[in-house]
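J.: sequence first, predicted model second:
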Amino acid sequence: MLVAVIVTCEVLFWVLVLAGLAVRYLLRRPRLGGRLLVAAPLVDLVLLVATVLDLRGGATATTAHALAAVYLGVSVGFGHSMVRWADVRFAHRFAGGPEPEPRPRSGRAHAAHERRGFGRHLLAYAVGAGLLGVAILVIGDPDRTGALLGMLRLWSVVVAVDGLVSLSYTVRPRPTGVGARR
């Protein structure tokens, strides 16, 4: 059941984002479009409530519960930048906005871009890991929280690898011309 709630929330999040952008640029109703965009993160509250109610009802935590925490963390860490990314492209395509800036592919600009991405990942991790940790402590039963601890361990490794890769570009920036689009 929780997997269906997660999928529904993810779909509803993007439906609200696309509806907000369509209303903002195609119907030229920026206020209403902005309200729809602001409503998108409220979907996360539905997911949080559904997860808490399921666990409070005595459910053993599963990978779905852990993914709910990851989803919430990623939504906090990356949501604003994803919406901004979509907004710039939508404005360019449908409202005569400026062409989106290409992602830097080399040098210090690329290194700074990678650091910002890692910072977003750290924020996502802090939120998601915090939710996982609180759930583990509140439930207080290792037999019921194994999936949460497993996800926390896996995500910790992923964040460490992302940090090493992202920060390596600060130490040794990618030379100009490497990774350029063809």
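T.: Cool, got the structure.
J.: every contact and neighbour count from this point should use C-alpha atoms.
T.: Noted.
J.: can you count the residues close to the residue nearest to W14 when sequence neighbours are not counted?
T.: Excluding its sequence neighbours, the residue lying closest to W14 (CA to CA, 6 or more residues apart in numbering) is A40, at 7.5 Å. By the criterion of other CA atoms under 10 Å, A40 has 23 neighbours.
J.: can you pull the contacts of A40?
T.: 12-14, 16-17 (CA atoms under 8 Å, 6 or more residues apart in numbering).
J.: which one of these has the most neighbours?
T.: Most surrounded of the contacts of A40: other CA under 10 Å gives V17, at 24 neighbours.
J.: relative to L152, how far out is that one?
T.: Noted for V17: a distance of 29 Å to L152, by CA to CA, to the nearest Å.
J.: putting a second one here so we can go through both:
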Amino acid sequence: MIVTLIIVCEIGFWVLLTAGLSVRYLLKKPRAGMALLLCEPLLEIVLLIATALDLKNGADPSWEHGLAALYIGYTVGHGHRTVQWLDGHAAHRLGGAPKPAGPPRYGMARAWHEGKVWLGTLIGAVVATGLLQLAMWYVGDPSRTGSLESWQLTAWRVTGIHGLIALSYAVWPKRPPAGTPVASGAQKEKEITRR
């Protein structure tokens, strides 16, 4: 049941996102579009309540409950950035706005960008760990919560691996190919603050 609900929430996320951006840019109703986009967190609340009720009704904590916590954490950590990125592209393609700038490709500007993306992963791991810990306390039987504990470790393993990858951009910054114009310090700073 929980896995099905996760799939429904993911489909619902994309349906609401598509509907919100369509209403916002195709129908030229920005407030109605924003209202639809703001409904997206309700999906995670529904998933959280369903997971809690499943545990309350005596279900053994399983990988499904752990996956639900990681899904909610990921959405909290990266959902806003995903919506913002898609909104920029929808504004360009449907609303006539200028094409959004992509992430920086080289040097420390790229390292800062990767660090910010990693912070989303860190926030997601904190949220998922907190939800899993609450679930373990709620169940109150350490002999039944081993799978939830393993999901906590999974969240932090993923965060650590992502952190090492992000750090590699700072330790070994990617250099532009020869002949590529290098942005001035002011342009680099503007590029960093835009992200």
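T.: All right, it came through fine. Since this is a predicted model, take the numbers as computed values, not measurements.
J.: need the TM-score from the superposition.
T.: A TM-score of 0.93 describes the superposed chains when it is computed by TM-score structural alignment, normalised by the length of structure 1; 179 aligned residues with a CA RMSD of 1.5 Å.
J.: so which residue is smack in the middle of structure 1?
T.: Closest to where the C-alpha atoms of structure 1 average out (CA atoms, centre = their mean) is V74, at 2.7 Å.
J.: give the buried residues for the strand or helix carrying it.
T.: Per DSSP states H and E: V74 of structure 1 is located in helix 63-95. By 16 or more other CA atoms under 10 Å, the buried positions in helix 63-95 of structure 1 come out as 63-79, 83, 86-91.
J.: next one: stretch 119-135 of structure 2
T.: Buried residues in stretch 119-135 of structure 2, defined by neighbour count with 16+ other CA under 10 Å: 119-129, 131-133, 135.
J.: show me what F13 of structure 2 aligns to in structure 1.
T.: By TM-score structural alignment, F13 of structure 2 lines up with F13 in structure 1.
J.: look up how far S75 of structure 1 lies from the residue lying closest to its match once chain neighbours are set aside.
T.: Distance criterion CA to CA, 6+ apart; nearest residue to F13 of structure 1, sequence neighbours excluded, is A40 at 5.0 Å. According to CA to CA, A40 of structure 1 and S75 of structure 1 sit 10 Å apart.
J.: ditto for F13 of structure 1
T.: F13 of structure 1 sits 10 Å away from S75 of structure 1, going by CA to CA.
J.: cool, V158 of structure 1 as well?
T.: On the measure of CA to CA, V158 of structure 1 and S75 of structure 1 end up 17 Å apart.
J.: next one: M151 of structure 1
T.: Distance, M151 of structure 1 to S75 of structure 1, by CA to CA: 17 Å.
J.: before we move on, what about G128 of structure 1?
T.: Distance, G128 of structure 1 to S75 of structure 1, by CA to CA: 10 Å.
J.: and what of A124 of structure 1?
T.: Taking CA to CA, one finds A124 of structure 1 at 7 Å from S75 of structure 1.
J.: ranges for the helices of structure 1?
T.: 2-21, 30-39, 42-56, 63-95, 107-139, 142-171 (DSSP state H).
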